[in-house]
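S.K.: After the sequence you'll find the predicted model.
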Amino acid sequence: MKNKPDDLISILEQKETFYPFMRSGKCRFGVPNTAELNEFMELIKAILFPGYFSRQTIEADTFGNYLKVNLLNMQTILTSIIHKGYCFDCENDEKSCAHTVTESAGMSERFIETLPLIKELLISDIEATFLGDPASKSHGEVILCYPVIQAMIHYRVAHQLYKSGVPIVPRMITEMAHSLTGIDIHPGAEIGKNFTIDHGTGVVIGETCVIGNNVKLYQGVTLGAKSFPLDDNGNPIKGIARHPIVGNNVIIYANATILGRIRIGENAVIGGNTWVTRDVPANEKVLL
C-alpha cells in the first residue's frame, strides 16, 4: 500500500473531501433505511392483496384479525420511517428535529386512512393491465407477475406520502420500484385511474407530469423535461412545472419521447420512436 493507514485517514478526514456527503450524526434517529422500507412495503402488499404477498394462510374467520395485526405493525414501522425522514430533512437545514414521534404517528394514521383509495386505484390499474394484454390469463397473474403493478403499488403509496409533505421517504419508495422493475416514476407525478404500462422497462415519468384516466404506455417511453430555466448563478430553477400533461384515453407506444410542459390531448395516439415537443390536439395520431 503506497500510503500508510494514518496518511489515508488524514486525507479522508479532511472536511472538504466529504462535506456534505457524510451524515453528521446530530440526530440520534438516523435516516430512513431500506430494510424498514422493504418491511413497510411488504406489509402494504399483504394488507391490500391478502394471500398474494403474505406468508400466512388467509382464513375467513380470522381475516379481520389478520388485517388488524398487519395494520398495527405497518403503522409502527411507518411512524419510525416518517420521523427519520423529517430528521433527515431537518439535519440538511442544520436545524434541530422539530417533528416528534407523536406527530409522525399522526401522519401515519392519516396515511392509513388513504388505503381504501390506494386500493381502489390499484384495482383499476390491475383491471386495465388485464384487459389490455391478451397474454394475461388472470388478475392474479397480473398482480404477481407484471412489473407495472409492482411499480404502481410503490408509486400509489409514495404519492400519498409525497402529498402529505413527508421528506425523502416517497422518493426512496419509488426508487425501490425503479430498481426492481426498470420503471422510473417520480412520486410527485399525478396519475389517474386505469393506468397501465405494457412491458415497462425503461419508462420515465417526471415529477410534474400529469396523466389522465385510461392511459397506456409501452416500454421505453419518456415523459420528461425539455430544458431548465436558470437562476442568476446558472443553476436550474427547481420546483417549476416542466413535464407533459397527458389527457384521458391516450396511448403512447414504445420508445416515444415527450418533453416539456406540453399537452397531449384526449384520445391521442403517439407512435413508437417519436420525438414530441409540441402540443398534440385531441384525437390526433403522431407517427414517424
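M.R.: Good, I have the coordinates. Residues are numbered from 1 along each chain as shown.

S.K.: all contacts plus neighbour counts: C-alpha atoms, from now on.
M.R.: Noted.

S.K.: Tell me the helix or strand right after the longest helix seen in the chain.
M.R.: The longest helix of the chain (DSSP state H) is helix 63-92. Next helix or strand after helix 63-92 toward the C-terminus (DSSP states H and E): helix 101-112.

S.K.: another one to put next to it:
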Amino acid sequence: MDGLPPRDAPEDLDLGQVAEQLRLLRLVSQQRRYAGRPVPRLPVRAEITDLLADLIAALYPRHYGPSGLPPDRTDGYVVALLPALRERLARQVELELLLAVDAEPADCHDRARQTADRVMGALPRIRDLHDTDIAAAYAGDPSAKSLDEIVFCYPGVAAALRHRIAHELYGAGATMIARIMAEHSHSVTGIDIHPGARIGPACFIDHGTGVVIGETAVIGRNVRLYQQVTLGAKRFEEAGDGSLVKGQPRHPVIGDDVVIYAGATILGRITIGRGAVIGGGVWLTQSVAPGTVVTQARPKLDSLPAPD
C-alpha cells in the first residue's frame, strides 16, 4: 500500500550505525585523496554560483542587478559591489589552492589575491568581448527585436558570458571554480562549454540546446553554431600505465566566419577553415579547407507502389 516502507526495510533501523558506516566510507575516501594530511575545507559551490551571478550583475547591472535599480544609481551600485566581490572570490580561490598536496597557506593566500585581482581587472575586457557576442546574435537572428531582448532571453548568449568569466578563472589556475561555474551554466542553459575552450569575438550559439565544446577547442571570430553541435575529441591518448594523458590538444580548431548547423559532430584536432559551412548532421574527423561547404549525402527517395 502507498506510504508503507518496503518489505525488506529493517524493523528497527539504527541510524547511529548508518552514520558510522558513512563516517568510515568518508575516512577511506579522505585518506585516499589527502594522503593522511588534515582534511581541508572545500570551496563552497553555492557561494561560487552566487559569485558568478554577482559578477554578471557587475557587468550588466541594469539587466542583472537589483530589481528596480534606477539608472542614476547604476554606477554607485557597481562601485560598491566590486570590493566585496574581490574578497569573496579570493576566499574561494584560496580554498581551492589549499587542496593541493604541497599547499603552503601563506603562498595560497597571496596567489588567491593575485588571481582575484586578475579576474576583477579583466571585467572590462570581458564586457567588451561579450558585447560582440550580443551584437552577433542580433545580426544573426531576424527574430531579435532588440539588444536588451538578447541579453535577457538568449541561452547561447548567457552561456557565452558565463564561459568568458569561467575561462578567465581557468587560465588563472582556479580550474575547479571555473568548472563549477561552467557546469552551473550547463545546467541553466543546456550548453556544455569547458572553461578551457578558447572562443573568439562575436560568437553566436543559436538555440544552443545540446551544444558541447571541449576543453582544447579553439573557435575563431564571428562563428555561428546551432543546437546539438559537438566539438569533441576523437580519441584519448594514454600514458604507459594506461592512464589518460591530460591537457593534450584533442578538439577542433574552428576558423573565422564558420557556420556549423544543427547536429553536426566535429571530432579530433582538425581544422575547419575560414568561411566554411558545415551542414546539419554532418560527422567530421578530417580537416576542411577554407570556404568549403560540407553537407550530408542527399537522402534517396523511393516511391512505393500504392496499396491494393
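M.R.: Good, I have the coordinates. Given the structure is predicted, the values throughout are model-derived calculations rather than measurements.

S.K.: Between helix 101-112 and the longest helix of the first structure, find me the angle.
M.R.: 130 degrees (axes from the mean of the first three to the mean of the last three C-alpha atoms, to 10 degrees).

S.K.: Could you list every helix and strand that helix 63-92 of the first structure packs against?
M.R.: helix 34-48, helix 101-112, helix 169-181 (3 or more C-alpha pairs under 8 Å, 6 or more residues apart in numbering; DSSP states H and E).

S.K.: hmm, 7 Å instead?
M.R.: helix 34-48, helix 101-112 (3 or more C-alpha pairs under 7 Å, 6 or more residues apart in numbering; DSSP states H and E).

S.K.: Compile those helices into CSV and extend it with columns for mean neighbour count and distance to Ala151 of the first structure.
M.R.: Below are those laid out as CSV (neighbours: other C-alpha atoms under 10 Å; distance: least, C-alpha to C-alpha, whole Å):
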stretch, mean neighbour count, distance to Ala151 of the first structure
helix 34-48, 17, 12
helix 101-112, 16, 19
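
S.K.: doesn't Phe204 make contact with Ala136 of the second structure?
M.R.: Yes: the criterion here is C-alpha atoms under 7 Å, and Ala136 of the second structure meets it with Phe204 at 5.9 Å.

S.K.: More neighbours: the two, which one.
M.R.: Neighbour comparison, Ala136 of the second structure and Phe204: the larger count goes to Phe204, with 28 against 20 (by other C-alpha atoms under 10 Å).

S.K.: Show me the strands in the first structure, by range?
M.R.: Assigned by DSSP state E, the first structure shows strands spanning 184-185, 190-191, 196-198, 204-205, 210-211, 216-218, 222-224, 245-246, 251-252, 257-259, 263-264, 269-270, 275-276, 285-286.

S.K.: Please tabulate these in CSV and include distance to Val69 of the first structure as additional columns.
M.R.: Below are these laid out as CSV (distance: least, C-alpha to C-alpha, whole Å):
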stretch, distance to Val69 of the first structure
strand 184-185, 30
strand 190-191, 31
strand 196-198, 31
strand 204-205, 35
strand 210-211, 35
strand 216-218, 36
strand 222-224, 40
strand 245-246, 40
strand 251-252, 41
strand 257-259, 45
strand 263-264, 45
strand 269-270, 46
strand 275-276, 49
strand 285-286, 51
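
S.K.: out of those, which comes closest to Pro236 of the first structure?
M.R.: Between Pro236 of the first structure and the strands of the first structure, the tightest spacing by C-alpha to C-alpha is seen for strand 222-224, at 15.0 Å.

S.K.: mind checking how far Cys153 of the second structure is from Ala144 of the second structure?
M.R.: 10 Å (C-alpha to C-alpha, to the nearest Å).

S.K.: measure the residue nearest the centre of the first structure to Asn248 of the first structure for me?
M.R.: For the first structure, the residue nearest the mean C-alpha position is Thr174 (3.0 Å; C-alpha atoms, centre = their mean). As judged by C-alpha to C-alpha, Thr174 of the first structure and Asn248 of the first structure stand 24 Å apart.

S.K.: One more: Asp89 of the first structure?
M.R.: Look at Asp89 of the first structure and Asn248 of the first structure: by C-alpha to C-alpha, they are 36 Å apart.

S.K.: Who has more neighbours out of those two?
M.R.: Set side by side, Asp89 of the first structure and Asn248 show more neighbours around Asn248, with 22 against 18, by other C-alpha under 10 Å.

S.K.: Now which residue in the second structure aligns to that one?
M.R.: Per TM-score structural alignment, the equivalent position to Asn248 of the first structure in the second structure is Asp256.

S.K.: Its match: what's it in contact with?
M.R.: Contacts for Asp256 of the second structure (C-alpha atoms under 7 Å, 6 or more residues apart in numbering) come out as 220-223, 274-275.

S.K.: Neighbour-wise, give me the winner out of those.
M.R.: Neighbour max across the contacts of Asp256 of the second structure (other C-alpha under 10 Å) = Val223, 24 neighbours.

S.K.: Would you quantify the distance from Phe152 of the second structure to Ile193 of the second structure?
M.R.: Distance of Phe152 of the second structure to Ile193 of the second structure, given as C-alpha to C-alpha: 20 Å.

S.K.: okay, these two: which has more neighbours?
M.R.: Between Phe152 of the second structure and Ile193, counting by other C-alpha under 10 Å, Ile193 is the more crowded of the two (26 against 12).
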